[in-house]
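**Student:** Just need the structure, nothing else, for what follows:
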Amino acid sequence: MTTIAQGAPATAAHEHPNQFALLGQRRFAPFFWTQFAGAANDNLFKFAFTVMVTYQLQVGWLPPALAGLAIGALFILPFLLLSATSGQLADKYDKRVLIRFVKWLEIVIMLIAAWGFFAANVPALLLCTFLMGVHSTLFGPVKYAYLPQHLAERELTGGNGMVEMGTFVAILLGNVAGGLLVAVPDVGPHWVGWACIAMAVAGRAAAQFIPPSPSTDPQLRINWNPFTETWRNLKLANGNVVVFRSLLGISWMWFFGAVFLSQFPSFAKEVLHGNEQVASLLLVVFSVGIGIGSLLCEVLSRRHVEIGLVPLGAIGMSVFAVDLYFASRGLPAVPVQALGVFVAKAAHWRVMADLALLSLFAGLYSVPMYALIQLRCQPTHRARIIAANNILNALFMIASAVIAGALLKSGFGIPQIFLFTGIANAVVAAYIFLLVPEYLLRFVAWFSSRFIYRFRVRGDEHIPVEGAAVLACNHVSFVDAVLLMAASPRPIYFVMDHRIFRIPVLGWLFRLARAIPIAPQKEDPAVYEAAFERAAQVLREGDLLAIFPEGAITRDGQLQEFKGGIMKVLDRARADGVQPPVVPMALTNLWGSFFSRVEEGRAMVRPFRRGMFSRVGLNVGEPLPAAQVQPAVLRARVSQLLVG
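**Tutor:** Down below sits the predicted model:
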């Protein structure tokens, strides 16, 4: 688990009301505008170049039909060749130094590009396309490794959401500006050249104010072989199953998005029967949807890294991709429509709504994954793993182009490709979530704490963001563990009565969560002993262990006596050289709910007995050193939290 680096104290999350306030802070704002200017410049340059060779120049060896493909391939090639090297550089050197170097490089590239635009020199512009790919390849690992050095855990989701939103807005503005400027009669290419230089200078000016970001592995020896280094980084990421599957999940999102983005021009012309402005409108709707979804992540996650949003995002992506097929397949063939005519038809609003919502859910899907990777990676290898992710992204995007092309040649229509992609997304998501059940568990916890209960957590800053700890909580209902999962940004391993595993659905859920069953020693000595050994292992590995010291769910709503099992857990930990703090917790207002034993000792008897969205809470107290813990002392702390 990573630490909070310079400039990102644990209390920083409480110093500003939301993610937008980061734009007023030096640790984030200069970096944000630097990456914004770079993304805008990339797309201004590429789109203007594409339009110029498609409509304005006659280049025999680069026909218009191949221009977009060639420009895209040249831009993405450096990601395959240089990502491994750029990841090592970002881990070895101060990220501020690297960012400034990259921005100087961008100015040089744009000076060459401006000459290329002035002289209508296509080879020079193709060279600049490749060099801008190099620029983006060098910046990518720095971009995502910078954030966890300067943002606290509670800020990572919001910070990543802002960056994701800014990137797509920059892409949109860059494309629009490039298309408008290059189309100006006679002087369009000249204006594009000057605009590219201006954006590069603006990015370098913003980079001047980025604070120091010290090296995370200054002794690293650079391996200049990109193939062996990429393989080494993928093996390193594979050592953490959640991180590696998240890399694959992000790459799949780029596959999914590339299918839609690449088909917008043809979709607008052949299916929607719209002109170039309609194609641009689709890009606007898609970009705005991604931006809104990215910004919603902080609101929906209570300012934690909440990967429970990932299954929600995957569901929305599939639902609205499939509905886009049904919304677009029956549109009548009509002459090419201008933008005003297109938006006046009600059937087209359903198409745009589907597109906006599927991209919104793609934002909900991707931002928590990026934040999780930043949080769970070893700090010394973070940039290299992100570089490996960039390579996977590029490969998945190439695969999307090949597969989409093969489907078109096989007779698939564009709406059918969208349907295929939506169904494939559901299959891939189900595969990932079954391989890494933490996503599914977090989704259940997130959903339960928002749509079954109105769940409020106080004192969650006392839950350690790293290292081993024991969480000790009163036991009120069968969903106590689910609510504790919702309160913690980290996975929790629970010690639970073995009988709870027999309950349908809940038993399966707790087995999926790798909860530790425990039985009374007289009833099953083997299960009893195995539970304590597994609990000791959890603490040895630096994870969170949750215990309900009462030993069973209360039958009268009152706090019961705490048993001595927690002392045995702490004694085992001390024998292993681990001194985990104990965090007292109290679930409030949960007694009397459907999942508590309120009906003559029975639970789950009368659904909705308290209505929907009943208020429940969790109060978290300051951690107790292991040496001070006694059952009576711990019970007194939990009792105080119940009333406070």
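
**Student:** okay, CA-based contacts and neighbour counts for the rest of this
**Tutor:** Noted.

**Student:** wait, what's in contact with residue 428?
**Tutor:** By C-alpha atoms under 8 Å, 6 or more residues apart in numbering, the contact list for residue 428 is empty.

**Student:** next SSE after the host helix or strand of it?
**Tutor:** In this assignment (DSSP states H and E), residue 428 forms part of helix 414-435. Downstream of helix 414-435, the first helix or strand assigned by DSSP H and E is helix 437-447.

**Student:** Tell me the gap between that following helix and the middle of its chain.
**Tutor:** Chain-centre distance of helix 437-447: 15 Å, with C-alpha atoms, centre = their mean, to the nearest Å.

**Student:** Now do the buried residues in the helix or strand following that helix.
**Tutor:** Using DSSP H and E, the next helix or strand after helix 437-447 towards the C-terminus is strand 453-458. Across strand 453-458, burial judged by 16 or more other C-alpha atoms under 10 Å covers 453, 455, 456, 457.

**Student:** Likewise for stretch 63-71?
**Tutor:** Of all the residues in stretch 63-71, those buried under the rule 16+ other C-alpha under 10 Å are 64, 67, 68, 71.

**Student:** run this one through as well so I can compare:
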Amino acid sequence: MPAARRDERVARNEGAHVSQFVLLRQRRFAPFFWTQFLGAMNDNVFKIGFTSLVTYQAARFSGVDPKTVAFLISAIFIAPFVLFSATSGQIADKYDKAVLMRWVKNFEIAVMLIGAAGFWMHSAPLLYACTFLMGVHSTVFGPLKYAYLPQRLAPDELIGGNGLVEMGTFVAILLGTIAGGVAAGIGATDAASAAGLASDRPPPGAWWLGGMCVVVALVGRAASALVPPCEPSQPGLRINWNPFSETWRNLRLAHGSRTVFLSLLGISWLWFVGATFLASFFNFAKDVLSADPDVVTVLLAMFSLGIGSGSLLCERLSRRRIEIGLVPLGSIGMSVFGVDLFFASHALPAAPHLLSVGEFLRVAAHWRVLADLFLLAMFGGFYSVPLYAVIQSRSEPSHRARIIAANNILNSFFMIVSALMAMALMAAGVGIPGIFLTTALLNIVVAAYIYALVPEFLLRFIAWMLVHTVYRVRLVHAERIPAEGAAVLVCNHVSYVDAIVIMAESPRPIRFVMDQQIFRSVFFGWVFRHAKAIPIAPAHEDPAALAGAYDACAAALAEGDLVCIFPEGKLTRTGEMNPFRHGVTEILRRTPVPVVPMALRGLWGSAFSRFAASGQERPLRRGVTSRLTLAVGEPIAAADASLERLQETVAGLRGARR
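**Tutor:** Coordinates of the predicted model:
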């Protein structure tokens, strides 16, 4: 069998990997998953039950404004994130995370007993206090959750593990919403509430809510008992109990890496968007859709299924790598469908009464609303999962939990601002659809700002789009591209997009050595300037540029970066490889590092190659997309990397296919 054909078969086999759902059968992940799942579910059983009671049975709770109570509950819940996140991050770094999870679940049981008393006594102050305490529970658990994953999962499992956690969180939100909403509606006396008649006797729903919250907390504690030990990251850490100075210190730690810090801001912005939508659902259902409380469950079901689907799809779309190119894709989709939700909300027929679920679903216009919610949330999954993985992978293990704590601080700040913005807009007469539109437009501004600061996100998006639309890429031994450490990559040069294809398939950023003329072009120049490419020119054209390129390559390799060079020095005009030039050997002479040979197959004949200039007829059978292969060879020591051996190795990897 020819080598190229054999490698194609290897590439197909490499694409078949173990599903991320296998983690749900492993002790290192499953008990942790169910512990966090039940905690998220209980949060929402309580919050949705409380919100439903005060929205639709306001007469039972004196002094509560049903129009703004959902935003108030949200603000109270996240206030502890501002106050205690810094301390929680230190505790998570200092102690065994499994032991801490069990203590957190003990605390949850006590809190839910207080909440049950609040439901049975229909006491708003007691329920507000329980909301705050549940916020404390989540504040402590957050750093544990996201710091546990990178300690227990391999790097290529992080995307799948985070996807499962995000999916599980929103399925838990959905189930908690259904359970909380159904329980709150048991035995409700709408007529009495409408007439303003309060009863001293709690309805049966209050008993159900209280009992359910306590039972879920007990089951969560049982699950936490099975979480395996997880050694502390920094056991000698001395805890600073001053939340203000420690909060500032955590934010400075997070700011140490520009990409990590802006990823934190990106996630916090997602929580701003999500909090705005989720807290609006009850009023959206009642005042805009003219629907009863059960329809809120349908709205949240679509939102939860959307973000769960997006989170799970991330692993397949990213090929189990941390693919930050999905982040801009997610932000684009969130804005598009957020804006469309505004217009869909103004195209609804009038309803003579509050619609039941069946009546709501029989109206065609409502399906557009549901589709917008599903797709907005699905793109939110594309947005969030890679960002969480970036933070986990690029943070120092010794203070990873404190970085997560800094994330929680920022999240809480953004969510509080979200609640204040929504309340201010409603006070100014802006309806719920207007709040949705404002949020979607702000998302465009925030996304553009972040991508301008860190072009890596946008560059990876361009590369990802190229290899998932124009090209379909098969990988052969892509694991040979080093995950860390300095190395020189050498590859044949077939088209203007060779570097973008390699960039899209690399697990880490690459510094490309780029012809000075291409570097100065309008589109490709913009891409490669932001990718920190190194422009080079022949000695007879610009000796200063050549010397500067060698110096830049040496500096990049000294910093542990990957440097990629196309030793042919120019695009092929015939499809055959040009002789390799001495630039690569000069780079290795200055900085002896391993050389990783690579070959691209199938780009000859594409729109970005010089196929048309060759005088040959373009084959129409290529269709809309081109199939190509990136084959990676075994690393070669610098001492053995002669030009002859490198060219022979790259030619062998390419095979007969151009």
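
**Student:** care to give me the TM-score?
**Tutor:** Once superposed, the chains reach a TM-score of 0.92 (TM-score structural alignment, normalised by the length of the first structure), with 626 aligned residues with a C-alpha RMSD of 2.4 Å.

**Student:** JSON lines please, covering the buried residues of stretch 63-71 of the first structure and showing distance to residue 58 of the first structure and secondary structure.
**Tutor:** Formatted as JSON lines, these follow (distance: C-alpha to C-alpha, whole Å; DSSP: H, G, I helix; E, B strand; the rest coil):
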{"residue": "64", "distance to residue 58 of the first structure": "9", "secondary structure": "helix"}
{"residue": "67", "distance to residue 58 of the first structure": "11", "secondary structure": "helix"}
{"residue": "68", "distance to residue 58 of the first structure": "15", "secondary structure": "helix"}
{"residue": "71", "distance to residue 58 of the first structure": "16", "secondary structure": "helix"}
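
**Student:** Widest-spaced pair of the residues you listed?
**Tutor:** Taking C-alpha to C-alpha, the two most distant members of the buried residues of stretch 63-71 of the first structure are 64 and 71; they sit 11.1 Å apart.

**Student:** and residue 331 of the second structure, what pairs with it in the first structure?
**Tutor:** In the first structure, the residue matched to residue 331 of the second structure (TM-score structural alignment) is residue 314.

**Student:** Let me see the contact set for whatever residue of the second structure lines up with residue 155 of the first structure.
**Tutor:** Aligned by TM-score structural alignment, residue 155 of the first structure pairs with residue 157 of the second structure. Contacts here follow C-alpha under 8 Å, 6+ apart; on that basis residue 157 of the second structure touches 20, 320.

**Student:** any idea how far residue 157 of the second structure is from residue 11 of the second structure?
**Tutor:** Note on residue 157 of the second structure: its distance to residue 11 of the second structure, by C-alpha to C-alpha, to the nearest Å, is 20 Å.

**Student:** Could you do residue 24 of the second structure as well?
**Tutor:** Distance, residue 24 of the second structure to residue 11 of the second structure, by C-alpha to C-alpha: 27 Å.

**Student:** what's the answer for residue 336 of the second structure, then?
**Tutor:** Distance of residue 336 of the second structure to residue 11 of the second structure, given as C-alpha to C-alpha: 36 Å.

**Student:** Then residue 622 of the second structure?
**Tutor:** For residue 622 of the second structure, the distance to residue 11 of the second structure (C-alpha to C-alpha) stands at 20 Å.

**Student:** Show me which of the two is the more surrounded one.
**Tutor:** residue 11 (20 against 11; other C-alpha atoms under 10 Å).

**Student:** Is it correct that that one falls within a helix?
**Tutor:** Yes. The assignment for residue 11 of the second structure is a helix, going by DSSP: H, G, I helix; E, B strand; the rest coil.

**Student:** can you tell me which residues contact it?
**Tutor:** Residues near residue 11 of the second structure by C-alpha under 8 Å, 6+ apart: 474, 475, 476, 477.

**Student:** Using CSV, please lay out those residues together with distance to residue 116 of the second structure.
**Tutor:** Formatted as CSV, the contacts of residue 11 of the second structure follow (distance: C-alpha to C-alpha, whole Å):
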residue, distance to residue 116 of the second structure
474, 56
475, 56
476, 58
477, 57
